[in-house]
Every structure is written in C-alpha cells, then in structure tokens.
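A.B. asks: Next come a sequence and a model predicted from it.
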Amino acid sequence: MNTSSFNFFTPTKLIFGPGKLNDLKEIAPNYGQKCLIVSRPKKGSLKNTYLRIEKLLNSVDIEVFYFDEIVPNPTLEGINKGVAIAAENKVDFILGVGGGSVMDSAKLIALLYESKGVIDWKAAFSNYDHPFSFIKSKPSSLPFLAVSTTSGTGSQCTQAAVVSDTKNKEKITLFHLDLFPKAAIIDPELMLTVPDRVTAATGFDAFTHAFESYLGGRTSPLTEQLSLQSIKLVIENLPKAINEPNSIEYRTSLAWADTIAGICLSNGGADIPHPLGEIIGGICQRIPHGETLAMVYPKFLNYKKNIAIDKFETIANYLGLEKKPEAFVNKVIELLNITSLSESLEKAEINDLEKNEILSHPLLKNLDPKNEQTIFDIMNHSINP
C-alpha cells in the first residue's frame, strides 16, 4: 500500500440509509424552485416512488416537470430531448430517479444544458473525454441531484456518464467534475422491488468497479480498503439478495457496496472489461451493461491473474480463501454461476453479423496497442467460447 503519495476526491454529499428519501425536502430547496425529474416511464414499476418524490418536492413549494422517456443505454436523441424540455420549462435543477441509465441521462442533461435547448455534441466529445482532467464548469450547466433505485452503477458518486450513438453503434463515456451529483440519496428501501436479473447485473457491475479500480495504478489507502470491503460485500450479499429480495439487510449491504465501489471507480478508473463491455453494448444495445461484463470476465480473470498476482492473493486472503490467485478467480466464477450471469452470452443470442462487428471494432486495436492481440483474444474467446 502506497501511503506516501496519492490523490483522492469525492465532492458529492451522500445521504445513505433506509428511509432517507424523506431528506429530499430539506436538500432540494437549496437548488431552486423548478425541478426536472428524469426517470423511466412515470406510470411504470416505480410510479409510487415518483409520486412520493413529487409530493415531497411539492411540500416545499418546488414545481415538478418530468422527462420520463429514459431507455436502457440512453441515446444522444434522448439527451437532446431532455435538454429541450428543461430549457422549455426553465428549470433550476435536475433530479435523476432510477438506475444507471437514468443517472447517466440526468447527468448529461444537467451538464450539457443550454437555455436555447440545443447541445453542442462536438464540443462535448472533444472536451469531456478524460476521467481525470480538470475542465472548468460551463456557466449554463444545472445542478444535478440523484436518488438511486438500484445497487450497481455507482453513478451517484462518479464523474462519468455513458451515452449511446445508435447511428454509429457506439457507447461514448463523457467525464467532468460537474457530473458528480451535488447530493445523492441512497435509500435501500427503494431497491426492494428490483427484479432478480437486474439485481444480479447491477450487483456484479458494482463488484467490477471495486475490483478494476483496485487493479490500477491510481489507488490510495482509502480506495484500496473501500475496494476490498465492496468486493466482499457483493460476493457475500448478492446471492442472498436474489434469494431474499425483500431483505433490507442484504439490500443495504449491496447499496453500500455500490456506493463505495463508485467512489473507488471515480478515483481509480476501470480496466479492460469496461471498454470491452461497452463495445458489446454499443453494438447489441439490448444487453444490460452488467451482463456484457459477465461475458468477458472469465477470460479477463485468466489473463490478469498472471499479471496482478499480489493483488489477486491479497483479495483472496481478505475473503478468507487460500492465498492464491486461482482461489479468487474460482470465487468470481462461482458468483457468476450462482447469479445465473454465466448464462449471459447464451441469453444475448449475439448473431454472426454482430460478432463480426464486435471483433472488427477499432477500439480493440486502439485501447492498448502494445497488447492488441491479447485484448482481441479476450474478446474473441468471450463471445466465441
């Protein structure tokens, strides 16, 4: 552990715990009197949550507008529409209520907001392309608040947001410090109704954030300990939450694992699986992000265990396993099997045309030119086992 030199940053105020949604009426008035709620369909599975939030905001004289057309893997067109609605209603702040796709959408609507309702995507892609660069704030950007309803993306405490370019079949990640929420409410009570498949995919996503950031060169004493804690929490509690979805204990453990993994990701960054997963997800937009990660992880682990031996051994020891890289690899494979994420490739039904598009994607060559063949082999063997 390097304690002599490191950076650590997390500016979001976190409001964590069962019942904490009620704190929204104390927080929201600090950011204005007109709010755009960004969400999945207003009359969908979370309709009671949206109604509760609307009543909380109305109780402190905040006028509420909705943009409830968020889809999995949000698109450029969707963000354009959200900014147009925000501009039309002259809102003061954005409130994202949902999982990763909602959070990414709300973040981008807030960051890229212009009073005329038109986004300069060319400038956004050019300026916001590095996770650890400092780019000054846009005067027109709006404050963003987050209410999480899943445990996995960590988006409530990162400086990143992903958007899909459906025309070019790409997923693009933008980075800016203003993509951190001003405040985030993580209330595990809102996660009790999350379906098993979503619980599995998002929970595994949280695991990958903790693990991949731990592998990198930007760790700190803080993030190393948080990563280890998150990894253990997911491995121990994800199968339990799937078997007992109404357990507030297991949901709280996963919500905390997700939150601290997001903090680690925002400080340490991701490894190969995330860009590989985004390639798959960009071409096959029907596949949830966590499931694309599950597809590539077995091959990635077999590759990485011979490179990061010490870190694999440390994690294995922390989990109470035999202090060998293979012991940790086997534990992750066991997790994939227990959660049925090992069936992700079969469920995805990726056709030959899609496989060819995936394997010819330029990022496979450009991600790390020195390891081009290795990266190609990981992807190829992941989708052609």
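C.D. replies: Here it is on my side, so go on. Numbers count the residues shown, from 1 in each chain.

A.B. asks: Only C-alpha atoms from now on, for both contacts and neighbour counts.
C.D. replies: Noted.

A.B. asks: Next up, the contacts around the closest residue to residue 39 other than its chain neighbours.
C.D. replies: Spatial nearest neighbour of residue 39, excluding adjacent residues (C-alpha to C-alpha, 6 or more residues apart in numbering): residue 68 at 4.6 Å. Residues in contact with residue 68, defined by C-alpha atoms under 8 Å, 6 or more residues apart in numbering, are 37-42.

A.B. asks: second one coming, line it up with the first:
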Amino acid sequence: METCKTFQMPPTILYQQNSFEQIGEKAELLGKKALIISDQIMQKLGYVEDCQQKLSDHSVDSVAFLGVASEPNDQYVEEALQLYQDETCDLIISLGGGSCIDTAKAVAVVATNGGNIEDYVGMKKIAQIAPVPHIAIPTTAGTGSEATDVTVITNSATKVKMMIKQPAFMPNVAIVDPLLTLSSPQKVTAATGVDALSHAIEAYISKKSHPMTDMMALSAINLISKNLHKAFTDGQNIEAREGMSLAALQAGSAFSNASVCLIHGMSRPIGALFDVPHGFSNAMLLPAILEYSKDACIDRLADIGRIFSSEAKHLSDEDAAEVAVQSVKDLCKSLDIPNLEQWGIPRKEFVSALSKMSTDAIDSGSPSNNPKTPSKEEIAELYQICYEYQF
C-alpha cells in the first residue's frame, strides 16, 4: 500500500511585522519559566533582554543560555539541557538563527525523553513523551527551522552532522517577525537566503514532493527571486526582508514534508569537517548540483526557470531548465558567494577528506531523494568540481 502524503507545520504560526511583541502572551499559555536559547550576538543587539522583559510583563520568568557560538553540536545541547534542569524551567524559547533553533529542538526532546541527542538518529530512539513546549523565533530568513520537525546537530566525536527528523522536534509556536531580520549582516543575508532557495528547490525536485509541498516551494522560489538581491543590497528594505522571511518559512515547511536531496547531503560533511556555515556550504554546491541533476528533472527545473525569467515562458522545457540553472548561478555571483577554495579550505585537506565526506553524504539518506541518484564516486567528483567552481 502506498504511503499517504502528509503535511505538518507548527500548530501556531505568527507572521507579520511586530509579531515578536506577542511572545509574552504566547509564553504564559505554555509555561512559568523559560530557558531562552540564543547567542552573544542576539544579546548585544538587545533582543534577549527585550524578550526577557516581554516575558516578565506576562509573569513568565526566564534564564538565558547564550552558548550557541557556531553550527549546533551535541555539547551545546548538553550544556543548555543542564541549565534547563538546574533552573527548573518548563518552557524553551529559541531566539536567533537556525543554530539556536536546532539546539532548542534537541533540548526540548531530550529533556523529557532522556538519553543523548545522538540516540535519536535514524529513529533508533523515538520520542514517546511530549517534548518541552518550544517557541521558535528566527532572526534570519534562511533555515526555516521554525517550521520543521528536523534538527541538525554535529556529533563532536565523529565530526558528522546528524540530521534527525521526528514529529517531536516541531516547535509548538513559530513567531516570524521580519523586523528581527533587519540586523542580519550582508553576508548572513546572502548565505541564509540561498539556504532558503536550496530548501525550496530541493523540496520541489525531491522524489518525495507532493502537491502541498510543491505549492509552498514554488511560492518561496518566487519570493526569493524577487527579494533576495534587494535584501542583500539594502538590508533596511523592509519589504524585501518581509518577502524573504515568508519565503524561508514556506521553504522550511516544504522541505520538512518533502525532504531535501543531494545538496544538503553533500553540504553537511563540509560544515562538520571544515566549519563552513550551513547556508554558505549549500550555496557553494547549489549551481553545480543543479547542473548534474538537470537531465533527470527538466520539467521541474523548467518551472523554476519560468519563475526567474518571464521570457522563459516561451521556451522549451530544456531551455527553460537551463535558464533556471543559469539564474541560480547569476544570483550566487551577485551575492558574492565564494567557492570552497576561495573560502580558504586547503586543497590537500579537502582531497584527503573526499572519501569520508562522500560516505557521510550517502549515509545521511538525503542523496537518495535526488532526481538523479549519485554513486559515492560521483559525489567525490562533484565535490572536486565545487571546490573551484566559477559562478
């Protein structure tokens, strides 16, 4: 019997300018004392203090964990969990980029279900008990983690990014306030924006796509094509920021239900071994992998090409698919996306890591969702192409 298509989102999503103002109102319905999982940048910007004041106005106590300093790893999860337990909290609020949100998801599940976060990889341990209530507040327009049941945590010992997907990781509430993204630096805007584009494109070309995810993915691609470069060149363009926040939310919902593909499968090992932020590693791979996959998904890429260019509406599917690939390349170039060599990854170390990265990519399961499924040897070859790829 064929598996039914499903579509899951957070039970409550607040999306509009100034929706952050409602954090206290939503929090008091879920708990009495919140652990805010954030980082030093959010503290310096005043977002953490603002959040705590809004909580206090609604009689919700709080304590902040500000130790998320890079891509999320199991050590952050352990440290935040310990603070949660020591302070007898009953609610978790994530405030920041995808790293803060993913860390919070892991803490929320492990706090009630026990074990270590690595126990949940591959459904070896399934969360049977409801997680700690979690309110996710993104301050970047990229990961879409506020709307997914996925968390990606690096195993510090094995240097593998663990992609963990279970319904329990879905936040209870997502508060998407475009005003919070005005503080994103230009490079972060570029990287997170292409991350959202990667989510949307992969959701659309995934073997697991279905009508609901298609709708979200195509809408996200349309918004990104119109707004990403504007947000990059003028970070205070609130209309562009609003478009990107909605796009990231839609793209996150799409890939959470349709799964990601080869780009993400290859991206995670780069991040784990060479400390490349997730958005950048996706962006570095996106154009070359679209070129590799094109022949197996011409019709879908043609749809994307016709979003990027009105002139492509009159072209054949083959030509419109090429417009899609070229448009993505042009966008990455306009956003100053570097290749792996330009990022500063030493060639010798990169070549030495090819076998491990290729194995880890396949083991993640994501490449099997790609329209064209690569062998380990093909993945290694793609890594080498991407190392000095010219956008």
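C.D. replies: Thanks, I have the structure now. None of these values were measured; they are calculated from a predicted model.

A.B. asks: on that earlier part again, which one of the contacts of residue 68 of structure 1 is nearest to residue 238 of structure 1?
C.D. replies: Using C-alpha to C-alpha, residue 40 comes nearest to residue 238 of structure 1 of the contacts of residue 68 of structure 1, at 24.2 Å.

A.B. asks: My read is that residue 93 of structure 1 contacts residue 29, right?
C.D. replies: No: with contact defined as C-alpha atoms under 8 Å, residue 93 of structure 1 does not reach residue 29; the gap is 9.9 Å.

A.B. asks: what about the residue of structure 1 most remote from its centre, helix or strand, and which?
C.D. replies: Centroid-distance maximum for structure 1: residue 61 at 31.7 Å, with C-alpha atoms, centre = their mean. Using DSSP states H and E, residue 61 of structure 1 maps to neither a helix nor a strand.

A.B. asks: Translate it into the numbering of structure 2.
C.D. replies: In structure 2, the residue equivalent to residue 61 of structure 1 is residue 59, according to TM-score structural alignment.

A.B. asks: what about the closest residue to the residue farthest from the centre of structure 1 other than its chain neighbours, distance to residue 212 of structure 1?
C.D. replies: Of all residues not flanking residue 61 of structure 1 in the chain, residue 33 sits nearest, at 6.8 Å (C-alpha to C-alpha, 6+ apart). Residue 33 of structure 1 sits 40 Å away from residue 212 of structure 1, going by C-alpha to C-alpha, to the nearest Å.

A.B. asks: When the two are compared, which one has more neighbours?
C.D. replies: Neighbours per residue (other C-alpha atoms under 10 Å) separate residue 33 of structure 1 from residue 212, with residue 212 holding more: 20 against 17.

A.B. asks: For the stretch 101-250 of structure 2, which segments count as helices?
C.D. replies: 186-205, 211-233, 238-258 (DSSP state H, counting those that start in this stretch).

A.B. asks: contacting residues around the closest residue to residue 63 of structure 1 other than its chain neighbours?
C.D. replies: Of all residues beyond its chain neighbours, the one nearest residue 63 of structure 1 is residue 34 (4.8 Å), with distances taken as C-alpha to C-alpha, 6+ apart. Neighbour list for residue 34 of structure 1: 62-65, 90-93 [criterion: C-alpha under 8 Å, 6+ apart].

A.B. asks: cool, residue 70 of structure 2 as well?
C.D. replies: Neighbours of residue 70 of structure 2 in contact, by C-alpha under 8 Å, 6+ apart: 99, 277.

A.B. asks: Alignment lookup: it to structure 1.
C.D. replies: For residue 70 of structure 2, the aligned residue in structure 1 is residue 72 (criterion: TM-score structural alignment).

A.B. asks: got a list of what the most centrally placed residue in structure 1 touches?
C.D. replies: Geometric centre of structure 1, nearest residue: residue 153, 2.5 Å, by C-alpha atoms, centre = their mean. Going by C-alpha under 8 Å, 6+ apart, residue 153 of structure 1 touches 99-100, 202, 205-206, 258, 262.

A.B. asks: The same query, at a cut-off of 7 Å, please.
C.D. replies: When contacts are counted by C-alpha atoms under 7 Å, 6 or more residues apart in numbering, residue 153 of structure 1 touches 100, 202, 205-206, 258.

A.B. asks: Pull out the buried members of the contacts of residue 34 of structure 1.
C.D. replies: Listed as buried from the contacts of residue 34 of structure 1 are 62-65, 91-93; burial here means 16 or more other C-alpha atoms under 10 Å.

A.B. asks: Which stretches in structure 2 count as strands?
C.D. replies: 12-15, 33-37, 61-65, 91-96, 134-138, 150-155, 160-165, 173-176 (DSSP state E).

A.B. asks: what sits up against the first one?
C.D. replies: For strand 12-15 of structure 2, the surrounding residues in contact (C-alpha under 7 Å, 6+ apart) are 172-177.

A.B. asks: who wins for most neighbours among those?
C.D. replies: Tallying neighbours with other C-alpha under 10 Å puts residue 176 at the head of the contacts of strand 12-15 of structure 2, with 30 neighbours.

A.B. asks: what's the closest non-adjacent residue to the residue in structure 1 that it lines up against?
C.D. replies: If you follow residue 176 of structure 2 across to structure 1 using TM-score structural alignment, you land on residue 186. With sequence-adjacent residues excluded and distances taken as C-alpha to C-alpha, 6+ apart, residue 186 of structure 1 is closest to residue 16, at 4.8 Å.

A.B. asks: Contacts only, for residue 128 of structure 1.
C.D. replies: 174-176.

A.B. asks: for residue 202 of structure 1, same thing?
C.D. replies: Contacts of residue 202 of structure 1 (C-alpha under 7 Å, 6+ apart): 151-153, 290.

A.B. asks: quick one: what's aligned to it in structure 2?
C.D. replies: Going residue by residue (TM-score structural alignment), residue 202 of structure 1 aligns to residue 192.

A.B. asks: about what we covered before: wait, which of the contacts of residue 202 of structure 1 is closest to residue 106 of structure 1?
C.D. replies: Among the contacts of residue 202 of structure 1, residue 153 lies closest to residue 106 of structure 1 (C-alpha to C-alpha), at 13.9 Å.
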